[in-house]
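> sequence? don't have it. structure:
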């Protein structure tokens, strides 16, 4: 049997097929089908099965990552959404947080909510922070809300009532009433989506879930129908933002959990590659056709954050839409191979707009008229026009040169090569800024990390990025161009359950803490049963804790025997202080500690643990160095002859000095002068960066 992983990006859809017996993988990149991604995926699956001489009956499993939820939010193309709040709290999304992401900007733009004020309605009810009903729910006020929504054409409804995390009864009653009156409406409850304190973040998360819920459900339904028409399995598993896999049903019910689906899979792949190479501290660099995604792996584990922001401006906290879900820590910027270059005030600007798959870069010959990063890299000699995407596409060098000349070089008085280098350099600068945020600004020394570069364009830009940050090594994995799709093969089934209960860390509260964890574990078992996973589950208990009086929390692993409350509290306090010391650099032994959010993570063993990867075997028996071609290097003020290396012919132990270009079907690696590239025993490319650079 074979397992297929596929990741839909903004420009290409990446497909990986793994033979479960031999562990051999086959890769394919196909242009993403604009407007009909489900049919595009199905067509790509047809191609790869035909290439392998396989049939639908040979497919044992399908694993999927998608950016459909992300794109709907970023492009504001979700469903018309209504919001029901507690009377008096209609403006919570508009007010947001007092904290400004740029304190002295008098013209500051707040994140634009996903619904309009006229589509926000209030119901009469009130629950205290302890869950006590202060004002009973008035169902007549619910009826008025529904009538107003129906008159406005609302398609989906978010319900976020005050303190619903402590008592969800009113939210559930509102849902039942809505579905009784208007069963065609989609409903999302904050107590199901994000049962946590902080009304703005909880409301924002629930609205985002409602906003994309019909779109994701329609997409998954269309994909399942397309698969069924080809007799392919429809019970695929879908990647969540936290790096775990869920069923299509759960993804449709809680689509906010898959907002960072594709990028999360890429970080999983990078973590596995790091372990292959004996590296536990990794910075990840995934540059595709539309965006660049940057992440981190600390001590062998992808970093999981308690939430993140969508559409953040200039990497500043509080500048985007907050989503209160567990997610792999990532930073995403509009700087990919298809990012459009333009001029502004006499300077070159790259992104965030992308040419996408259609019309794509000029060199794709699909009608694109604006120069992109890919066009620049082609003009600079980094890409082979005859072997792009394993030879499936022939690139138009003359068209790329003409477009860069018309849009960039002529307006700025530059040569075409200088303009192309300018586009390349600006894209690098954008990514360097983002990488500094994910590393230096978050307490990571890039000099002590290794950069794992993947995506179609990542290996091409990685060496420059590593030099700028003084990262000593770059690893380019096997199948780097389809890295996120490979990451799906390494994913676990994972369920996170959490809720808010503010409790002082004291022996008398330990029984209540134990009861909370028991309930969360019961909730997790319900979701695991829907995944078909009941055996071999790994359980992890954590809490977000703080000193009493502080505004924010840190995540702490909780262990110990609750049967001995005093010992349990002592262990929890020591665990909290260890994390606090690491984050803030000091410990306050006298301060009281409290838990705020309680979290249970259930992880089912991944299929990747069934056996180790087979030893790397070269796919070609020819010479590794296949020739040479000129590439543009600013250090040499022009073009320099660089070795052209066939990655498939390299054997472990092969080492070549730069300048060189390593070509493979799905990506290209540029090795700069002074650097060297070798193939590791695992089959990954390891680029050693010149310390003098």
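Good, I have the coordinates. Keep in mind that this is a model prediction, so the values were computed, not measured.
> When you work out contacts or count neighbours from here on, use the C-alpha atoms and nothing else.
Will do.
> where along the stretch 451-600 of the chain do the helices fall?
458-469, 483-489, 510-531, 565-584 (DSSP state H, counting those that start in this stretch).
> Turn those helices into CSV, including distance to residue 684.
CSV is the format used below for those (distance: least, C-alpha to C-alpha, whole Å):
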stretch, distance to residue 684
helix 458-469, 12
helix 483-489, 12
helix 510-531, 33
helix 565-584, 33
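> And those: which comes nearest residue 127?
helix 510-531 (20.0 Å; C-alpha to C-alpha).
> quick one: secondary structure of the nearest residue to residue 465 once chain neighbours are set aside?
Among residues not flanking residue 465 along the chain, residue 432 sits closest, at 6.1 Å (C-alpha to C-alpha, 6 or more residues apart in numbering). Secondary structure for residue 432, judged by DSSP: H, G, I helix; E, B strand; the rest coil, is helix.
> wait, what's in contact with residue 432?
465, 468-469 (C-alpha atoms under 8 Å, 6 or more residues apart in numbering).
> From the residues you listed, list just the buried residues.
Among those, those that count as buried by neighbour count (16 or more other C-alpha atoms under 10 Å) are 465, 469.
> about what we covered before: out of the helices of the stretch 451-600 of the chain, deepest packed?
helix 483-489 (a mean of 30; mean count of other C-alpha atoms under 10 Å).
> For the helix ranked longest in the chain, buried residues please.
What stands out as the longest helix in the chain, according to DSSP state H, is helix 199-228. Of all the residues in helix 199-228, those buried under the rule 16+ other C-alpha under 10 Å are 199-217, 219-227.
> hang on, the earlier thing: distance to residue 31 for the contacts of residue 432 - can I get that in JSON lines?
Putting the contacts of residue 432 into JSON lines (distance: C-alpha to C-alpha, whole Å) gives the following:
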{"residue": "465", "distance to residue 31": "27"}
{"residue": "468", "distance to residue 31": "32"}
{"residue": "469", "distance to residue 31": "33"}
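> Closest one to residue 631 out of the contacts of residue 432, please.
residue 465 (17.7 Å).
> who touches that closest one in this structure?
By C-alpha under 8 Å, 6+ apart, the neighbours of residue 465 are 428, 431-432.
> structure B:
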């Protein structure tokens, strides 16, 4: 297997190369003005390790896969095109009103408890740029009022004259019958053909989101349109860079659904959070192969801290209506929680509580933390880690980024020491304590909200800063086992290399499986089978268009079901994809009842209210060869060996200890499988630093994996 996978984050571009059994991990700073430069630098480091040229690698690999947070960052920065929007006449206020929930969506728990003081997010589409079109389809897709094409042409011209750079179309009930949206696209292309300089993109809502819910479908299309140009130009630049270096295969882009596709089959909305989702996919793959049981995946990079849950048995947690930034959308996305706490998170003085505040603002890669000596003036978590002695100023990131301790000290002194009336090391310890506590609180809330006990989980700590902070976080949660997985600093890039090509298509409908009023099971099998077959064929065509052989394509059928008119719906995975008689209907009901009971408690089922299907969803996918993980279980205690003498000692301060420790330092390459290093200790590598807190042991496992095991857990 020869493969290149890349995770482009806000601070670093991570690269993982598989080359005939060799695994190489490298990093470079993200170059936001031209992502190809950071990619070339990271891949160039792999070329040096392999002793071959950049073009030799790219002309020989089977695929290049990208995961990126570029879309997330573009949305946060609020730098998108001017959007014009066409809706059904009479519904022009749907998006501006945002179901009267626009104040609260996307806020943290504290913000949602104080909605009178909350602020609406700045709109992605101005109210003056929304136009109503004379047309109407009913809930079954039947025509009530035909499309007024002259009205469409008039409204399009008005939007263009007002500066619209992209047109979003979100008509009522278009997921049931998309004919009017499709005709509007044809009219727009007639008015502004693609060969003209004035041509503008058009986004149809039924192609972005296949479920009913007019507001969330409209916002999905708006967000997709808002990111369209940014993602298109950035990813096209990456693809052109690949072509210039002799890569001839299609470029693959990771989706937040946990799958991937070629660039020409990817919507901008599908790339949101694709980097962290790749890490969760890698965690699921690792947990299954290494039999780790329940794991909580934690990815601490330079900008954020991402949390995902992987439960034993392969149960995936999805968000079918996730909130992206401040916008509720309607796309199936692997569930994750993002906290503004990374190595580049900026520390500031919190006047209200007379203490330190960390994040959510980040120094990113430009200018970066103060110690990077690139112009950053504000203290960050990385500056605190350097002051506390954890980082080697001369060999950070393999020596590619020399650190300036004086800059770090100066930034902390000028911002915090005078306000807190403390020494630099005390302020740095407060930063460290605060950021670890924030991440522990986020983890605890996420696990407890889903009914899990943190003590039943193994923590996976990855990302460039994961192994540096994991002990402090786990100690706050009474978690005793931490695994820094193989290639932990680029683990999301590893996940990008392991993800399979996948497309999800879904259709909203009103289908009663059991009518409690007349005590009758559904018998319209043809309607159900026809919809499933249509969705399977759409996914199949997506993959066939990308060169996949038909016999390799597999499908997964999911049904969103509910009892009666309950607001809560539960997703059931159905093994049999056709409905041929009452037995099949009863089996679907039984599967739904079982899943509902597991989620809400056995006995909570309510079939007397009736049972209905709200959404039919089909995932079309194909499996690829993946990176294999060996047995990563920690070596039994009586078989562990002592490490060689440390290469040096460093003076380090730790939270909860008044005096510094004379801390031994090893190179990760010198700690062989089976060796145990008692804390406090530092194990340094070119791509990350493993910090072993007092009271913890570092145990090396196979394939460069590392365990942190607590000696005497405190409960």
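Noted; the coordinates are in hand. All of these numbers come straight from a predicted model, not from anything done at the bench.
> Tell me how the two chains score on TM-score.
Taking TM-score structural alignment, normalised by the length of structure 1 as the basis, the two superposed chains have a TM-score of 0.94; 676 aligned residues with a C-alpha RMSD of 2.1 Å.
> can you tell me which residue in structure 2 aligns to the residue nearest to residue 465 of structure 1?
Residue 432 of structure 1 maps onto residue 440 in structure 2 when the alignment is built from TM-score structural alignment.
> can you check residue 132 of structure 1 too?
That one, residue 132 of structure 1, aligns with residue 142 by TM-score structural alignment.
> try residue 559 of structure 1
Using TM-score structural alignment, residue 559 of structure 1 pairs with residue 575 in structure 2.
> again with residue 294 of structure 1
By TM-score structural alignment, residue 294 of structure 1 lines up with residue 307.
> list the helices and strands the helix or strand hosting residue 289 of structure 2 packs on?
Using DSSP states H and E, the element containing residue 289 of structure 2 is helix 274-290. Counting by 3 or more C-alpha pairs under 8 Å, 6 or more residues apart in numbering; DSSP states H and E, the packing neighbours recorded for helix 274-290 of structure 2 are strand 63-68, strand 252-254, strand 295-300, strand 305-310, helix 491-498.
> tell me the most buried of the ones you listed?
helix 491-498 (a mean of 31).
> okay, that one sits on what stretch of structure 1?
Aligned using TM-score structural alignment, helix 491-498 of structure 2 spans residues 483-490 in structure 1.
> same question, stretch 413-428 of structure 2
Going by TM-score structural alignment, stretch 413-428 of structure 2 sits over residues 405-420 in structure 1.
> where does that stretch sit relative to the chain's centre, distance-wise?
Remark: stretch 405-420 of structure 1 is offset 35 Å from the chain centroid, using C-alpha atoms, centre = their mean, to the nearest Å.
> If we go by neighbour counts, what in it is buried?
Quick answer for stretch 405-420 of structure 1 (16+ other C-alpha under 10 Å): 405, 407-409, 416-420.
> Residue 527 of structure 2 pairs with which position in structure 1?
By TM-score structural alignment, residue 527 of structure 2 lines up with residue 512.
> sorry, that was for residue 35 of structure 2
In structure 1, residue 35 of structure 2 lands on residue 37 (TM-score structural alignment).
> And its match, how far from residue 17 of structure 1?
19 Å (C-alpha to C-alpha, to the nearest Å).
> Trace residue 480 of structure 2 over to structure 1, please.
So, by TM-score structural alignment, residue 480 of structure 2 is matched to residue 472.
> check contacts around the aligned residue in structure 2 for residue 630 of structure 1.
Aligning on TM-score structural alignment places residue 630 of structure 1 opposite residue 651 in structure 2. Counting by C-alpha under 8 Å, 6+ apart, residue 651 of structure 2 touches 388-389, 660-663.
> mind redoing it with 6 Å?
By C-alpha atoms under 6 Å, 6 or more residues apart in numbering, the residues touching residue 651 of structure 2 are 389, 661-663.
> So which of those residues are in strands?
Judged by DSSP state E, the subset of those located in strands is 661-663.
> Mind putting the residues you listed into TSV with neighbour count?
Below are these laid out as TSV (neighbours: other C-alpha atoms under 10 Å):
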residue	neighbour count
661	17
662	14
663	19
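> For residue 75 of structure 2, state which of those is nearest.
Out of those, the member with the shortest distance to residue 75 of structure 2 (by C-alpha to C-alpha) is residue 663, at 42.9 Å.
> For residue 635 of structure 1, see how far away the aligned partner of the closest one in structure 1 is.
Aligning on TM-score structural alignment places residue 663 of structure 2 opposite residue 642 in structure 1. Per C-alpha to C-alpha, residue 642 of structure 1 is found 14 Å from residue 635 of structure 1.
> before we move on, what about residue 440 of structure 1?
Where residue 635 of structure 1 is concerned, residue 440 of structure 1 sits at a distance of 27 Å (C-alpha to C-alpha).
> follow-up on the earlier one: out of the helices of the stretch 451-600 of structure 1, which comes closest to residue 59 of structure 1?
helix 483-489 (14.0 Å).
> Measure how far the closest one is from the centre of its chain, please.
With C-alpha atoms, centre = their mean, you get 12 Å for helix 483-489 of structure 1.
> helices or strands next to that helix in the packing?
strand 2-8, helix 261-276 (3 or more C-alpha pairs under 6 Å, 6 or more residues apart in numbering; DSSP states H and E).
> Thanks a lot, catch you later.
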